[in-house]
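Student: Make a model of this:
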Amino acid sequence: MVDADQTFVIVGGGLAGAKAAETLRSEGFTGRVILIGDERDHPYERPPLSKGYLQGKEDRDSVFVHEPAWYASHDIELHLGQTVTAIDRAARTVRLGDATLIRYDKLLLATGAEPRRLDIPGTHLAGVHHLRRLAHAERLKHVLASLGRDNGHLVIAGAGWIGLEIAAAAREYGAEVTVVEPEATPLHSVLGPEIGQIFTELHSDHGVRFHFGARLTEITGHDGMVLAALTDDGEEHPAHDVLAAIGAAPRTALAESAGLDLVDRGHGGGIAVDASLRTSDPDIFAAGDVAGLQHPLYSTRLRVEHWANALNGGPAAARAMLGQDVTYDRVPYFFSDQYDLGLEYSGWAPPGSYDQVVIRGDAGKREFIAFWLSDGQVLAGMNVNVWDVTDPIQQLIRTGARPGTERLSDPSVPLADLLEE
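Tutor: Sure thing, here's the model as predicted:
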């Protein structure tokens, strides 16, 4: 039984941390809950930063997990704009940037990830951007609007989800967009070349120019402003602004300095946690983008950076902190919106893990479901402009189904029927 005089500390003011605090209270915990975030804004969700809010379709207040008054009404102690500089595991304390010490009985690390930086000349120029935080999105929103008005050029380094979503937003504002990507197709590390080509065509149809097989080597400028982006194959792309969208790195420095076990980068990096989201210290847990989970479903380490993992991982960690029996084995899930294309992806099937891609529907019309298979077993599924199918897709993955490619590809066969085979 958790005592009412216990103190649970959450480091990280994002979705995972906020949902963990909410769960502690909804599960009946009456002790102190302290939530520490290094941004001054209240906890918010990140998908709108590259989607609705960036596009001007959602207002600023829509991004927040809870209204500001919710925290006081649920007796959540907020320390916003504060950095945790150290964890003393022996004393069970965290030290804040102002030298304040806070004792904990259980500690949750939900420190998230940070954008990887371009290590090339010219990144100091005013027109070089990243997107991770609300302040970044606010700035970028004004930049895209300005580029659209002035027929300006945006060069994006990286054709992953963030790069493509911002490319779509920029085109909707009217900006000229060039995407530089070292692989032969967008989203290569997630979807492979077979489905990546569909996104090449989608964005090309909307006026985006791709430069595949190349990396940025320098950003040139004048009087502190961007003029062009150079690539390693000798090309020069005129640019008024450059966005680095080359991935994110888990924020593990605090855990590393405290001596917690980490995951090597080859397995995604992050703080090593077991199926209950517990770290190598029994009183410390980790959730969200920073957690390198020993995933029960895949029998390997996975670090999932997407919204659903924060939404569900924070509550799972909170229940484990309360001593409940927790096995966090959710099928990885994410969604994306680009122009008139909406999609949901479930599972995990990086290139090399599958031997076949099966299409169900019309890929040419961008209304289809793609399945990634290994020896006939469904590893992952992505529904594109086809809705209300996530549950059966995830069930096919979870059960290790091998329904046969002929029936799997046939839209006249209900997905639910494949589960019964």
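
Student: Please count neighbours and contacts with C-alpha atoms only from this point.
Tutor: Will do.

Student: Tell me which residues of stretch 402-412 come out buried.
Tutor: Of the residues in stretch 402-412, 402, 403, 405, 408, 409 count as buried by neighbour count, 16 or more other Cα atoms under 10 Å.

Student: one more to put side by side:
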Amino acid sequence: MKVLIIGAGHAGGTAAALLRQYAFEGEIVLAGSEAVPPYQRPPLSKAWLKGHAELDDLLLRPDSFYVEQGITLRLGVTATAIDRAGHSVAFSDGSSEPYDALILAPGSVARKLAIPGADRPELIELRTLDDAERLKAALGPGKRLAVVGGGYVGLEAAASARALGAEAVVVERMDRVLARVASETLSTFFTAFHRAQGVEILTGAEVTAFEDTASKGGGVRLADGRLIEADAILVGVGALANEALARDAGLECLNGIVVDQTARTSDPAIWAIGDATHRPIPIHGALHHRLESVPNALEQAKQAAAAITGRPAPTPEVPWFWSDQYDLKLQIAGLPDGADHRIVRGVPDIGADPVGFAVFHLKGHRIVSVEAVNAPAEFMAGRQLIARATSVDVDKLADISVSMKAVAS
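Tutor: A predicted model of the protein is given here:
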């Protein structure tokens, strides 16, 4: 039996390793469009930008692992078409690979702005090592970074720019940063914290064009006429599922490649994992969602590897995410869909010593999501309570003098 994996990122690389861990003895081919083996992407906006990590630190596994495990790497090639009837995949170099089981792990692609200058070559998207290298080369003392989009990656990049001595300005179209992914409490806190570190944050600011400037590398034109000049412009306005290959092959897609709880697609010989999938979230009932996170990639890699090797399906996990900015660690568990009220535990004050608080999203007396800043106990207990779907005493939850162990008991 031969398993072909398309996409050599965190999801694809983990699936290949898990197949061997689960005693799969057949052929494994792992193909990716980048020229490097599978590596971690979260550090690109943090440790890598600040020069605190080398390539070996980012690699999921050393080159020798793939040789020892008999995993064939095909790097620097892009899959162009799936022949489902013939069980083969065509590649950009004119070659093709047959398969008995196919795992699609194509990840996501950056959302593009439909405005003048959006195709300018100097604009940077932070998706790959090459992107991160371009951005790192443009930062340093006396430089200025403009970030279009106030999401996690943009804020992380702004924090890294400040650590490198560069100025940073964040331009967000919505009325607050993190508007699509976090509560207002979190948005307010991170806005204040970034501003205290010297980051300029502009909200409710519509970008209308990218332009040449006389003194800097480029400029961001706003709807109100202002021109923000910068040495580097990072565009991070969200990501789309990289579903074109699957869609062209006739697989069911809906804001991502539709899969079941085993990560299997509408074709029984094809699985899909990672950022590109639209998947069920059993821990949240009937909810289906597209998740962009390393934990999601790992969970679905386990699901696909278990299904292919005939192992029992793994226990469904609580979705979780994280972001590191300055000395702040944000950890989020669960999804707030269906929540009807919130409880803030601790004080979201940037001047607190130490800084630490959590926002719990509840449906009745049951926690469905927690956002924790420098609050590991709240994150861990919240994650456990979400998984158990048990009711909590909301008065105890709100009282910081009551331990999370007591709240969870």
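
Student: before we move on, back to that, reformat the buried residues of stretch 402-412 of the first structure as a markdown table; add secondary structure and distance to residue 224 of the first structure.
Tutor: A markdown table is the format used below for those (DSSP: H, G, I helix; E, B strand; the rest coil; distance: Cα to Cα, whole Å):
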| residue | secondary structure | distance to residue 224 of the first structure |
| --- | --- | --- |
| 402 | coil | 57 |
| 403 | coil | 58 |
| 405 | helix | 56 |
| 408 | helix | 55 |
| 409 | coil | 54 |
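
Student: From those residues, pick the one nearest residue 76 of the first structure.
Tutor: Closest approach between those and residue 76 of the first structure, by Cα to Cα: residue 402, at 47.3 Å.

Student: What about the aligned partner of residue 292 of the first structure in the second structure, how many residues nearby?
Tutor: In the second structure, the residue paired with residue 292 of the first structure is residue 278, using TM-score structural alignment. Neighbour count for residue 278 of the second structure, taken as other Cα atoms under 10 Å: 25.

Student: dump the residue contacts of residue 278 of the second structure.
Tutor: Neighbour list for residue 278 of the second structure: 253, 254, 255, 256, 257, 258, 259, 288, 289, 290, 291 [criterion: Cα atoms under 8 Å, 6 or more residues apart in numbering].

Student: mean shift of the strand or helix carrying residue 319 of the first structure relative to the second structure?
Tutor: Following DSSP states H and E, one finds residue 319 of the first structure within helix 307-321. On superposition with the second structure, the mean distance recorded for helix 307-321 of the first structure (mean Cα distance after the TM-score superposition for the first structure) is 1.7 Å.

Student: In the second structure, which residues correspond to that helix?
Tutor: So helix 307-321 of the first structure sits over residues 294-308 in the second structure, by TM-score structural alignment.

Student: Which parts of the matching stretch count as buried, going by neighbours?
Tutor: For stretch 294-308 of the second structure, a neighbour-count test (16+ other Cα under 10 Å) marks 294-308 as buried.

Student: for those, which one is nearest residue 98 of the second structure?
Tutor: Set against residue 98 of the second structure, the nearest of those by Cα to Cα is residue 308 (16.4 Å).

Student: mind listing the helices for the second structure?
Tutor: Using DSSP state H, the helices of the second structure run over residues 10-21, 55-58, 63-68, 129-138, 152-163, 184-196, 244-248, 294-309, 376-388, 394-398, 404-408.

Student: From the rest of the structure, what touches the last one?
Tutor: Contact partners of helix 404-408 of the second structure, identified using Cα under 8 Å, 6+ apart, comprise 377, 378, 381, 385, 392, 393, 396, 397.

Student: Taking those together, which two end up most distant?
Tutor: Farthest pair in these (Cα to Cα) is 377 and 393. Separation: 16.8 Å.

Student: contacting residues for the counterpart of residue 183 of the first structure in the second structure?
Tutor: Aligned by TM-score structural alignment, residue 183 of the first structure pairs with residue 174 of the second structure. Residue 174 of the second structure makes contact with 203, 204, 205, according to Cα under 8 Å, 6+ apart.
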